[in-house]
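A.B. asks: Mind folding the following:
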Amino acid sequence: MEKQAMLIGIDVGGTFTDVIALVPANGQIVASFKVPSTPDDPAAAVIDALQRLAGIRSLQGATVCHGTTVGTNTLIQRKGARVGLLTTAGFTDIIELRRQDRPTLYHLAVRVSEPLVPHERRFGADERLDACGRVVQPLMGVDALLDQIRSSGADAFAISCLHAYANPTHEVRLAEALKQAFPGRFISVSHDVCPEFREYERTSTTVVNAYIGPAVQRYVRRLDEEAHRMGIRSLMVVKSNGGLTSPDNAQRYPVHLIESGPAAGMIATQAYARATRRPNLIAFDMGGTTAKAGVIHDFQPRITDEFRADRLEGGRDVGGYPIRSAVLDIVEVGAGGGSVAWIDPGGVPKVGPDSAGADPGPACYGRGGDLPTVTDAHAVIGTLTSETFAGTGIHFSRDAAVDAIERHIARPMGWPLARAAHAIIEIAVANMTEMVRLATVRRGYDPREFAILASGGAGPLHAALVGAEVGVREVLVPPQSGIFSALGAVLGEVRHDVSATLLTPLEALDPQAVADAFEGLATKAAGLLAAESADPANARQQRFADLRFVGQLFELRVPLGEVGDPMPSVATIEARFRTAYRGAFGFDLAGSRVELVNVHLVASLPLKMQGERLFEPAVAVPDGAAPRQCPYMDRDGHVQPVALYHAQGCAGQSLQGPALIDHSGSTIWVPQGTIARVQVDGSVVFRLSAGRKHGLE
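C.D. replies: Okay, here's the model as predicted:
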């Protein structure tokens, strides 16, 4: 009988590239492993992983779902294109003027992110539209404008004219002129990338799309060509909204991929929540370079329409670059296993945001790294052993970790080795605890009503420590926790969020104008779906509207039903908005008028894989093997034995802490006095007792 084509998930992290391959019909996992990432050429690790898979099972007809950090890294490392910005004359400095706000209001030495387009590559077009899209000044002098651009050295272009969301005519003409004058160059146009009002945010989104566009385009094209050469049927890329998209659409809207990798982990968390009937989960993912936290509330991830990319510089908020795009709400800090420990000029030890990355990596990797990291601290105290890195190509060396911490932290601080190692871990935990509070308390959620689900190579090792600090009572480590984002990549669905501004008071709303706006969005969505490998006939299209009280600056989104359903009446739309407003803020502004701001359409297509199948209970028999005793060093330097279990041999068993559990590419720390239950589906669950200390003691 012919084998069914595989569904392959690949997530590229700063240290490792994670891979999982499974059979979509029954969820059978064919292979799962990690390979070292190749930061200088990220595609190389992906291609190597696919070649390794090909040695296990044929890739013919397979589908690859890929979470990528190429766009993010291009932006952070400032290795993007030399962008030329074309906008309305008199508005060329909008990306520098911003909104005249400051990242930290009272900071006397405030720094803000440098504009991605310098002043000499900003060009003003002789044209003007009013807020309704009526032509005030026709577009003129295009040839003279092109002459200026030719001498600028620009190799990609962003076009963002004033009020183009209401009438794209001038932007269309400018784009056509650029295509003829500069064939093959990447062109990003605001009415296509972000057709919404708010000039700064729309321009910023368009510029970021152009800045990372050529790099993402080269990367995706190369992977797509290599994949087809190997017999793979289709490559799909994870978007910031958690959905999947084709290579063609990914190259058209690179800005939609900025949060590609973190989004996949949230989708896996949502699938686990549904399968285990846990409506409220905190997704806690700690990898080699960063830690991330997001919330699943009532089985749904929180989605926002604006975020700021590259917001932190050296741990300081510098504002970043606003991007108007549907994105899963995820908080991220530079606190991964590879985060470097250092001492600031005031003699205070710090951890992160700099990371040792994949090359050279932590000192204990034996690749020439000599700076102390969080991973090295665990190697020193014994909570990481060589078994953790089996099959990864890493030659584990505790001695190298001891040397790095001694030289850079312990001796300069006058501390014993054990105190220095534990301090590194405690500082990293404090950073991640604040991150989780930002994702929960700052969003109006009580962490005590949630369980924390740990994933990533280092997440399960720190989940109990972070969970105890924020007050959660239950820690969950799912199956395949070490490659959870790769798993999430195959659990997504094709999804496109399209929007348009339709600013009007609700009482003056023209039903035909609303119908026309949604018809335009449906046409755009149909074009995007036509570029996907899945059958667009199965698409689901949902309508939404952004509303606010007149005079307010921010909106709330309300559902308007699916395309094909009758449009709700104006009274129903207003009632839904007021209900949502009371739910969000606890009161209603009864005498205030409501206005419509934007309309949205979400088009989605299901894929082959249903996440619930991966988390179904399975028949598992414990192997009865005795745990290995590992030497563990406490904060005072005392060494005691701690049991190290292998999860696959302990299904159905309860394990008494303190203990370590080797679990699908990660290590779980079970605190003293805690009992961990290894479930038959491969997950590990334990509860944290209120008032009990759950540190590495």
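A.B. asks: Could you use CA atoms for every contact and neighbour count after this?
C.D. replies: Fine.
A.B. asks: quick one: the helices in the stretch 201-350 of the chain?
C.D. replies: 247-252, 260-276 (DSSP state H, counting those that start in this stretch).
A.B. asks: Same question for the stretch 1-150 of the chain.
C.D. replies: Under DSSP H, counting those that start in this stretch, the stretch 1-150 of the chain gives helices at 42-54, 70-76, 94-97, 142-150.
A.B. asks: Okay, buried residues for the last one please.
C.D. replies: When you say that, I think you mean helix 142-150. 145-146, 149 (16 or more other CA atoms under 10 Å).
A.B. asks: Following element in sequence after that helix, please.
C.D. replies: Of the helices and strands lying after helix 142-150 in sequence (DSSP states H and E), the nearest is strand 156-159.
A.B. asks: circling back: and P479, which of the helices of the stretch 1-150 of the chain is closest to it?
C.D. replies: helix 42-54 (20.4 Å; CA to CA).
A.B. asks: helices or strands up against that closest one?
C.D. replies: Identification of packing neighbours for helix 42-54 by 3 or more CA pairs under 8 Å, 6 or more residues apart in numbering; DSSP states H and E yields strand 7-12, strand 16-23, strand 28-36, helix 199-229.
A.B. asks: Dump those to TSV, plus distance to G366.
C.D. replies: Below are the helices and strands packed on helix 42-54 laid out as TSV (distance: least, CA to CA, whole Å):
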stretch	distance to G366
strand 7-12	21
strand 16-23	15
strand 28-36	13
helix 199-229	30
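A.B. asks: Columns mean neighbour count and distance to A175 on top of these, output as a markdown table?
C.D. replies: Formatted as a markdown table, these follow (neighbours: other CA atoms under 10 Å; distance: least, CA to CA, whole Å):
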| stretch | mean neighbour count | distance to A175 |
| --- | --- | --- |
| strand 7-12 | 29 | 34 |
| strand 16-23 | 25 | 38 |
| strand 28-36 | 18 | 41 |
| helix 199-229 | 23 | 13 |
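A.B. asks: burial measure for the closest residue to N209 other than its chain neighbours, as a count.
C.D. replies: Leaving aside its chain neighbours, N209 sits nearest to V255 (4.7 Å; criterion: CA to CA, 6 or more residues apart in numbering). When neighbours are counted by other CA atoms under 10 Å, V255 registers 29.
A.B. asks: One more, please, to line up against the first structure:
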Amino acid sequence: MKRVAVDIGGTFTDCFVVWDGNYVQRKALTTHHNLALGFNEALDYACGDLGVDREALLSEVDSVRYATTLGTNALIQRRGPKVAVLVTAGFKSVLPISRGRGYGEGLDISRQMDIPNAARPDPLVPIPMIRQVRERIDYKGAVVMDIDEDDLRLQLRELVDKGAEALVVMLANSVVNPDHELRVREIFLEEYPAHMLGALPIVLSHQVAGRKGEYVRGMSAIMDAFLHKVMYHGLGTLELNLRNSGYQRPMLVVHNSGGMAQLNSTDALQTVHSGPVSGVAASEHLAMEAGLGNVVATDMGGTSFDIGIVVEGGVKHYDFNPVIERWMVSVPMVHLVTLGAGGGSVATFDRMYNTVKVGPESAGSDPGPASYDRGGLKPTVTDTDLLLGYLDPENYAGGKIKLNPRRAKRAIEDSLCDELDLDTIEVCKLIKQTVDANMANGMAAELRARGYDPGQFTMLAYGGNGPLHACGIARSLGIGHILAPPYSSVFSACGAGNMHQMHIHESSVFMVLFDSNRKQLFNDYTRFNEIVADLEMRGSEDLTRQGMRTEDIRYRLELDMRYGNQRVETAVVTELSRLASMADVLKLMDQFHTSYGDRFGAGSQAPEAGVRINTIRVCAYVELETVRFAGIKPTGPDKAPGAPVGSRACHFVGVDGAVETPIYDDAALEEGTRIVGPAIVVTTATTYLVEPGWQYRAAGQGAVWFKQLAD
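C.D. replies: Model (predicted):
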């Protein structure tokens, strides 16, 4: 297997190369003005390790996979075209009202509760760019009123005259009958052929999101149109760079659904958060191969801290109406919680509580933390780790970045020391304690909200800063076991290299499995089976268009179900692919009954209200060869580490004064090596901090276990 996988983050571009059994991990700073430059630099480092030039490597690999935060950054910066929207007459206020939740979605709890200062985000589409189409289709898909085509042509001309650069069509009930949205596209192309307006995109909402709900479906289509240009040029530049370097196969892009596809089969919206999702996918793969049981995946990079949950058996949690930035959308996405807590997170003085606040603002890669010596003036977590003695200023990021302790000290003194009336080291300890507690609180809230006990989970700590802060986070959370997985500093890129090609298609339906009034079971098997077959066909077409063999395609059927008129829906994954009898219907209802009870507690089920299916979803995928993880669990006798390569005065939370701390190098990754903290292990890829009261033990493939020692 020969493969290149890349995770382009806000601070670093991570590269993971598989080359005939050799696994190479490398990093470079992300070059936001041209992502290809950072990719080339990281890949060239990897090529140097393998002794092969870039062109030769790219001419032989079977695939190049990208996970990127390009879309996420574009949303944060509001960098996109002027979008116009056509809606059904009478629905003009659906988007501005945002289901009455626009004030709080995408904010943390404290800001959601701050009602006096509540404010909606700046809209991606201003109200004057929303126009109404005279037409109507009912909830069953029947045409109530045909399109007034003359009025439609007038609305289109006015929007184009106002400078529309992308057009979204969001008509009521188009997911059950898309004819009117398709006709709008035909009329638009009649009025403005491609040779007249060039590449002005038109996005039909039913093609982006297949479920009912005008607001979330409309926002999905708007976000897709808003990101289209930046993703087209950004990823197009990356693909052109590959062509110039000798790579001739299609470029693959990781999707936030947990799969990947070729660039020409990828919607812009599917790429948002694809980097962190790759890490969750890698965690799932590792947990299943190594038998780790319940795992909480934590990715601490330079900009953010991402949390994902993988319960025993490798089951991922999905969000079917995730909030991206400040808007709810309607696309299946692997569930993630993202906190503004990374190595580049800025520390500021909180006047209200007379303490320090860390994040969500980040210094990114340009200018970066003050210690990068690139013009950054604000103190960050990386500056703190440097002054506490955890980082080697001459050997950061494999020696590619030299850190300046004087810059870091000046930034902290100028911003925080006088305000807090503490010396520099005490301020640094406070910053570390705060950022570790923030991440622990975020993990605790996520696990307990889903009914899980943190003590029953193994914490996976990866990302550039994961192994550096793992002990502090776990201590605050009450988790006694931590695994820094193989290739931890580029684990999300490793996950991108393990992805299967996959597409998810779904359809909104109104199916009553059990009618409580009539005491009848569902018997329209033909309708159900036809919808499933159509979704399978769409997934199969997507994959065969990308060169996959039909016989290799697998399908997974998922149903969103609920009791009666409840608003809460439960996703049920079923082994059934078709319904053929009353027994199948009863089996499906029993699965739903069990899933509902597991989620909300035994006895909470309400079959007397009836059972309904709201969404049918089919995942079509092809399993590809993956990286194998072996020997992850500690076995065999402990080994004493070799002699330290040096020592450094370090400062730890809860410990007075400096502690002379031994430093070890890559030799400490030899399987079985056991080190009792305090200690620091500095490798070419990352830094492991073993805090007092913890032990370090190396396992196979460079995996490292941390265990809290008994008091």
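A.B. asks: quick one: TM-score?
C.D. replies: Aligned and superposed, the two chains score 0.92 in TM-score terms (TM-score structural alignment, normalised by the length of the first structure); 673 aligned residues with a CA RMSD of 2.3 Å.
A.B. asks: Reformat the buried residues of helix 142-150 of the first structure as a markdown table; add distance to Q270 of the first structure.
C.D. replies: Output for the buried residues of helix 142-150 of the first structure, formatted as a markdown table (distance: CA to CA, whole Å):
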| residue | distance to Q270 of the first structure |
| --- | --- |
| L145 | 50 |
| L146 | 49 |
| I149 | 47 |
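A.B. asks: quick one: which of those residues is nearest to D101 of the first structure?
C.D. replies: Out of those, the member with the shortest distance to D101 of the first structure (by CA to CA) is I149, at 30.9 Å.
A.B. asks: I'd like the distance between that closest one and R202 of the first structure.
C.D. replies: From I149 of the first structure over to R202 of the first structure the distance is 22 Å, taken as CA to CA, to the nearest Å.
A.B. asks: can you check D370 of the first structure too?
C.D. replies: 44 Å.
A.B. asks: Just tell me the aligned range of stretch 408-416 of the second structure in the first structure.
C.D. replies: Aligned by TM-score structural alignment, stretch 408-416 of the second structure falls on residues 401-409 of the first structure.
A.B. asks: List the buried residues of that stretch.
C.D. replies: Quick answer for stretch 401-409 of the first structure (16+ other CA under 10 Å): 401-406, 408-409.
A.B. asks: Next, format those as a markdown table and append secondary structure.
C.D. replies: Below are those laid out as a markdown table (DSSP: H, G, I helix; E, B strand; the rest coil):
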| residue | secondary structure |
| --- | --- |
| A401 | helix |
| V402 | helix |
| D403 | helix |
| A404 | helix |
| I405 | helix |
| E406 | helix |
| H408 | helix |
| I409 | helix |
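A.B. asks: can you put the residues you listed in CSV and add distance to F554 of the first structure?
C.D. replies: CSV is the format used below for those (distance: CA to CA, whole Å):
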residue, distance to F554 of the first structure
A401, 50
V402, 52
D403, 53
A404, 49
I405, 48
E406, 51
H408, 48
I409, 47
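A.B. asks: between the residues you listed, which is closest to A651 of the first structure?
C.D. replies: For these, with A651 of the first structure as the reference and CA to CA as the criterion, the closest is A401, at 33.1 Å.
A.B. asks: measure the aligned partner of L281 of the first structure in the second structure to A287 of the second structure for me?
C.D. replies: In the second structure, the residue paired with L281 of the first structure is V295, using TM-score structural alignment. From V295 of the second structure across to A287 of the second structure, the span is 7 Å (CA to CA).
A.B. asks: can you map out the strands along the stretch 51-200 of the second structure?
C.D. replies: Under the criterion DSSP state E, counting those that start in this stretch, the stretch 51-200 of the second structure contains strands at 63-68, 83-88, 130-133, 136-137, 143-145, 166-170.
A.B. asks: Output those in TSV; the columns should cover mean neighbour count.
C.D. replies: Formatted as TSV, the strands of the stretch 51-200 of the second structure follow (neighbours: other CA atoms under 10 Å):
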stretch	mean neighbour count
strand 63-68	26
strand 83-88	24
strand 130-133	21
strand 136-137	22
strand 143-145	12
strand 166-170	26
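A.B. asks: want to throw those strands into a markdown table with distance to R612 of the second structure?
C.D. replies: Formatted as a markdown table, the strands of the stretch 51-200 of the second structure follow (distance: least, CA to CA, whole Å):
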| stretch | distance to R612 of the second structure |
| --- | --- |
| strand 63-68 | 37 |
| strand 83-88 | 27 |
| strand 130-133 | 32 |
| strand 136-137 | 22 |
| strand 143-145 | 25 |
| strand 166-170 | 26 |
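A.B. asks: Which among these is found nearest to M511 of the second structure?
C.D. replies: strand 136-137 (18.9 Å).
A.B. asks: What's the average distance for the closest one when superposed on the first structure?
C.D. replies: Aligned to the first structure and superposed, strand 136-137 of the second structure gives a mean residue distance of 0.8 Å (mean CA distance after the TM-score superposition for the first structure).
A.B. asks: contact partners of that strand?
C.D. replies: For strand 136-137 of the second structure, contacts defined as CA atoms under 8 Å, 6 or more residues apart in numbering pick out 88, 143-147, 172-174, 177.
A.B. asks: What range does it cover in the first structure?
C.D. replies: So strand 136-137 of the second structure is aligned with residues 128-129, judged by TM-score structural alignment.
A.B. asks: Name the residue closest to the centre of the first structure, please.
C.D. replies: P262 (2.7 Å; CA atoms, centre = their mean).
A.B. asks: and the gap between the aligned partner of that one in the second structure and K429 of the second structure?
C.D. replies: Alignment note (TM-score structural alignment): P262 of the first structure maps to P276 of the second structure. Separation of P276 of the second structure from K429 of the second structure (CA to CA) stands at 28 Å.
A.B. asks: coming back round to it: out of the helices of the stretch 201-350 of the first structure, deepest packed?
C.D. replies: Ranked by mean neighbour count, those are led by helix 260-276 with a mean of 26 (mean count of other CA atoms under 10 Å).
A.B. asks: which helices and strands sit right next to it?
C.D. replies: strand 63-67, strand 234-238, strand 281-286, strand 291-297, strand 300-301, strand 321-328, helix 484-491.
A.B. asks: so D399 of the first structure sits right up against C364, yeah?
C.D. replies: Yes. D399 of the first structure lies in contact with C364 (CA atoms under 8 Å); the separation is 7.4 Å.
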